[in-house]
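> The following block contains a protein sequence and its predicted model.
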Amino acid sequence: MQPRPFPALLLVLLVAIAIVNAFAEYYHWYWLMRWFDIPMHFAGGAWVAGVTLWWRFFSGRFTTAPLNKKAIFVWAMIGAIGIGLAWEAYEAIISCLTVGRMNDVLDTIGDLIFDILGGLVSAVTLWVYTYKKQ
């Protein structure tokens, strides 16, 4: 498969996430709206899974990368869960250092669920796009 350039949609999503996050930090939306991190985790999971899928299947770095439904979903989950867990570990460390305790475990589980859901949306999008063309 010929290498494809980095998808513009993923670049637009990254810029949108960065802009919304900048406003959220400036206006304290994460603290004023307790639910605000939910769409951010969803969007972040979708972006990370999208980048993982592009890197694995379309970047040209791998010569044998079978593009089938199972591989798409596995790689999307590897990206979304892997980075989601790393982010939650980072949050736990920062919380312990700044407030002296870790965030609620249910909050962490909820964050990971929305990372996974975002990753699933990326996987389904690629799968539909790939098999619609055939």
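That came through, no problem.
> When you work out contacts or count neighbours from here on, use the C-alpha atoms and nothing else.
Noted.
> check which helix or strand covers residue 49.
For residue 49, the element it lies in under DSSP states H and E is helix 37-53.
> Next, the angle helix 37-53 makes with the helix or strand just after that helix.
Scanning forward in sequence from helix 37-53 by DSSP H and E, the next helix or strand is helix 69-98. Counting by axes from the mean of the first three to the mean of the last three CA atoms, to 10 degrees, helix 69-98 lies at 130 degrees to helix 37-53.
> Now the residue sitting nearest the centre point of the chain. Nearest residue, chain neighbours left out?
What sits nearest the mean C-alpha location of the chain, by CA atoms, centre = their mean, is residue 45, with 1.9 Å. Once flanking residues are discounted, residue 45 sits nearest to residue 115: 4.1 Å by CA to CA, 6 or more residues apart in numbering.
> this is the other structure I want to compare:
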Amino acid sequence: MVSLRSIAFLFLGIASLYGAGVFFGWSWPWAGFLWFDIVLHFFGGALGGLIFLYANRRWQIMNGREGISGFIFTLAALLAAVALIGVLWEFVEYAFYIVMQYALNEKAPTMRVQASWYADTLGDLLSDLLGGLVVFLLLHRKKKQLTAADDKKEPRIGVVSHT
């Protein structure tokens, strides 16, 4: 269901959007494109969710959990992984901001600007989590559809059916 190709495609799409945002100045809150950052973080959360689900399938991290408890446990683990990626990215953004501040020889930001950064950070983390949640729910639905389709197929010769 999740392939390295889909992960690479989404990563390249996000990187391209981010590069365009930096080039055109869309990535900064004062540029007036607040939606742009939200979109990037949503797709970043989706990317984190895809990576988690790929790793889970490949290395069977969540192996042995079935039913609703498996669903909830996997969802919680996915959202935790996406939140961790989001927090790490916020550190990268903050470090970039500090480097740019010194590179441009700007004075320290005012308290009003700092407060807006906290709001931006919380919004970014929420967008990350929503992206991860959407990917999880879409792929869970797809898995259920594939399982239902497999159950409707004719039994193979030599396989005993208990229905």
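Okay, I see it. From a predicted model like this one, the values you see are computed outputs, not experimental measurements.
> Hmm, the residue nearest to the centre of structure 1 is touching residue 117, no?
Yes - if you go by CA atoms under 8 Å, residue 45 of structure 1 and residue 117 touch, sitting 7.2 Å apart.
> before we move on, back to that, the helix holding residue 49 of structure 1 vs structure 2 - mean distance after superposition?
Once fitted to structure 2, helix 37-53 of structure 1 is off its aligned match by 0.5 Å on average (mean CA distance after the TM-score superposition for structure 1).
> What strand or helix carries the alignment partner in structure 2 of residue 113 of structure 1?
When structure 2 is aligned by TM-score structural alignment, residue 113 of structure 1 is paired with residue 126. In this assignment (DSSP H and E), residue 126 of structure 2 forms part of helix 111-152.
> Check which helices and strands that helix sits against.
helix 34-59, helix 67-103 (3 or more CA pairs under 8 Å, 6 or more residues apart in numbering; DSSP states H and E).
> coming back round to it: got a list of what the alignment partner in structure 2 of the residue nearest to the centre of structure 1 touches?
In structure 2, the residue matched to residue 45 of structure 1 (TM-score structural alignment) is residue 45. By CA atoms under 8 Å, 6 or more residues apart in numbering, residue 45 of structure 2 lies in contact with 82, 86, 127-132.
> Just give me which of those are shared by structure 1.
Retained contacts for the contacts of residue 45 of structure 2 in structure 1, judged by both residues aligned by TM-score structural alignment, their matches' CA atoms under 8 Å, are 82, 86, 127-132.
> so can I have TSV of those showing distance to residue 112 of structure 2 and neighbour count?
Listed next are those as TSV, based on distance: CA to CA, whole Å; neighbours: other CA atoms under 10 Å:
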residue	distance to residue 112 of structure 2	neighbour count
82	29	28
86	23	23
127	23	24
128	25	30
129	26	28
130	27	21
131	29	25
132	31	29
